[in-house]
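**Q** sequence first, predicted coordinates after that:
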Amino acid sequence: MAGRRLPFTSPSTPLHGRDQPLSVSPQTGEKKLLSAISGLSRQLTQFAADVNQQFTLVNSRLLSMEDRLAALESKNCVEETNSKKRRRVHNPKIAEALRRLHNSETNSMHYEPEQRVTSPHNEGVTSHLLRAMSASPDFHDADHDDIVSACKTYYETVRRNFRYKQPDLALQAEAVKSSARSRARRKRLIEARQSVLGEDEVGIWKCATIDLMSDEEDCIVGGVSGWIVKPPSFRSQELTELCATLQSRLEATPKYRATHHRRFRSGSNLERAPLDTYSSEDENRCFMVL
């Protein structure tokens, strides 16, 4: 009809690209995104469960290791304490009887110093000595641990003597013997001087130790056997004067002169470092201030 326009629709024109409705692509993308997030979440949950299980297993093993370590340390402490206790309970009577038994002509089993104390042979010697000592009426009631400890101590003596007889240790052995002999003489000297100590001299003598006594070295002067006396260089003058006073009292006794060598004073002091520890008060009284 004139003056009117009819609506026109294309038969079936396809929609392409950005001409498509906007609601189609976002819905599909969101579904894919939600599906990916859900899958990732499940994976993370499984991964966390696996990690937690592994951590639980590791912690369980660590706790087991800690328990074992604590048990081992406790055992070592007990063994060390028992070992030290046996050492402290050293019985000179057992030690002397054991030495005589080991070295007697009737004993056919002796320690082999070339081998360890735990070797089959030396273990057998220890068992033999233990049975023999336990069978003795004098040691019937003795503790077996004390006897075993004495056996091991004597084995160490046998091994030490064996090692010191080796050519490469001859000088070391002589040095050890000389040091032990010198210390024994200083010990005897301090005990002898203390026996003639006066009441007014006790104060300074409290700090006197074996290391503060003079060394006595064997010598022959003018055909007379005696000792060269070398006082330590770190000893104070006050203690040195007291030692001289006490020594004069000893030598005034005929019995002491008859049983001790003559003492010759050398011109120099002995350069020997003190081995013991002292308090500050002791240092002020007994040590020379350098």
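**A** Arrived safely, thanks for sending. Quantities reported herein were computed from a predicted structural model and do not represent experimental measurements.
**Q** CA only for contacts and neighbour counts going forward, please
**A** Will do.
**Q** ok, now which ones touch E216?
**A** Going by Cα atoms under 8 Å, 6 or more residues apart in numbering, E216 touches S182, R185, R186, W227, I228, V229, K230.
**Q** where does it land in three-state SS?
**A** Reduced to three states with DSSP: H, G, I helix; E, B strand; the rest coil, the structure at E216 is strand.
**Q** and the gap between it and E30?
**A** Taking Cα to Cα, to the nearest Å as the measure, E216 falls 103 Å from E30.
**Q** quick one on the thing from earlier: so which of the contacts of E216 are in strands?
**A** Members of the contacts of E216 lying in strands (criterion: DSSP state E): W227, I228, V229, K230.
**Q** and the helices in the stretch 151-290 of the chain?
**A** For the stretch 151-290 of the chain, the helices defined by DSSP state H, counting those that start in this stretch occupy 170-194, 202-205, 237-251, 254-259, 280-286.
**Q** tell me the angle the first one makes with helix 237-251.
**A** With axes from the mean of the first three to the mean of the last three Cα atoms, to 10 degrees as the basis, helix 170-194 and helix 237-251 are set at 80 degrees to each other.
**Q** below is structure B, check it against A:
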Amino acid sequence: MDNTTSQNDSAMSEHVISEVDERGVATVTLNRPEVHNAFDDVLINSLTQTFTRLGADDSIRAVILASKGKSFCAGADLNWMKRMAGYSYEQNLNDANALANMLHTLNTLPKPTIARVQGAAFGGAVGLVACCDMAIGSKMSKFCLSEVKLGLIPATISPYVIQAIGERNARRYFTTAEVFSSRRARRIGLLSESVTEEELDITIESLLEHILKNGPNAVTAAKQLIADVANRVPDDALRNMTSERIANTRVSSEGQEGLGAFLQKRRPNWYIS
């Protein structure tokens, strides 16, 4: 990426590369291509630190989750799984909580998030994709919720995957552990778009161009609005809450700038072309 700065996040930061360009677009790259970017406890901790830092940085306008090599992510690392096989219940619970916390941090990141998916995304990697607001996949990508093949279940990723693909599809893919295509992933809602390998970055850049024209505080508030409104009955409490939200944004400095720019037929001060 041109005009970027790299930032280290842990002692093992070489496995997670964090770069920010001059527009405030952060790219978080899984950098373990030799093991198909499989994750372990160290990588999970590094991702949690990275997502937490980016979420708290007001200069960040969007976050791309990417990876190096042929695969997006193969799920759990084999050596980590070998260690887990000898863990006690308490040790397994701590490990699971760390993964659940990382996924929650990504899912609630107060910036637009885009997964750039090339190659395979298996097991927990499907959870990473589901936690992002948008996911662009190569037509050569393959997906699999493979946990039951090992006598396990996709527990920590389940809230996000079910939200992305729906309960009916989850009943199928959680229990069959079959591999499904990028086209199928697009059809069931896991991917936003399925494009050729050459179109991956072009498609993501198009999304970024739209995002960077919008008020950054409004984008964050819009994400939170979805979380607060989804699956709620539009009763008096919800109607009052949504009315208060729009009233607050209208009188905010960003809202006033946006309305003023529209009325004056000029670009608002946050606009990046």
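**A** Yes, it's here. No experiment lies behind these values; they were computed from the predicted model shown.
**Q** got a TM-score for the two of them?
**A** Aligned and superposed, the two chains score 0.18 in TM-score terms (TM-score structural alignment, normalised by the length of structure 2); 90 aligned residues with a Cα RMSD of 6.6 Å.
**Q** so for I37 of structure 1, which of the helices of the stretch 151-290 of structure 1 sits nearest?
**A** Nearest to I37 of structure 1, of all these, is helix 280-286, at 77.3 Å by Cα to Cα.
**Q** and the closest one, what's buried?
**A** Across helix 280-286 of structure 1, burial judged by 16 or more other Cα atoms under 10 Å covers E283, R285, C286.
**Q** one more: stretch 250-260 of structure 1?
**A** Buried residues in stretch 250-260 of structure 1 (16+ other Cα under 10 Å): L250.
**Q** strands of the stretch 1-150 of structure 2, residue ranges please.
**A** 4-7, 16-21, 25-30, 62-67, 113-117, 120-122, 134-138, 142-144 (DSSP state E, counting those that start in this stretch).
**Q** counting by contacts, list what the fifth one packs against.
**A** If you count contacts as 3 or more Cα pairs under 8 Å, 6 or more residues apart in numbering; DSSP states H and E, strand 113-117 of structure 2 packs onto strand 62-67, helix 124-131, strand 134-138, helix 200-211.
**Q** just the strands in structure 1 please.
**A** In structure 1, strands defined by DSSP E lie at 215-221, 224-230, 262-265, listed in chain order.
**Q** quick one: the first one to strand 224-230, angle?
**A** Using the same axes, to 10 degrees, the inter-axis angle of strand 215-221 of structure 1 relative to strand 224-230 is 140 degrees.
**Q** buried ones in strand 215-221 of structure 1?
**A** So strand 215-221 of structure 1, judged by 16+ other Cα under 10 Å, has buried residues D215, E216, E217, C219.
**Q** for those residues, give me a markdown table that also has distance to A192 of structure 1.
**A** Converted to a markdown table, the buried residues of strand 215-221 of structure 1 look like this (distance: Cα to Cα, whole Å):
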| residue | distance to A192 of structure 1 |
| --- | --- |
| D215 | 15 |
| E216 | 14 |
| E217 | 18 |
| C219 | 21 |
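**Q** widest-spaced pair of those?
**A** D215 and C219, at 12.4 Å, using Cα to Cα across those.
**Q** so what's in contact with those two at the same time?
**A** The contact sets of D215 of structure 1 and C219 overlap at I228 (Cα under 8 Å, 6+ apart).
**Q** no further queries at this time; thank you.
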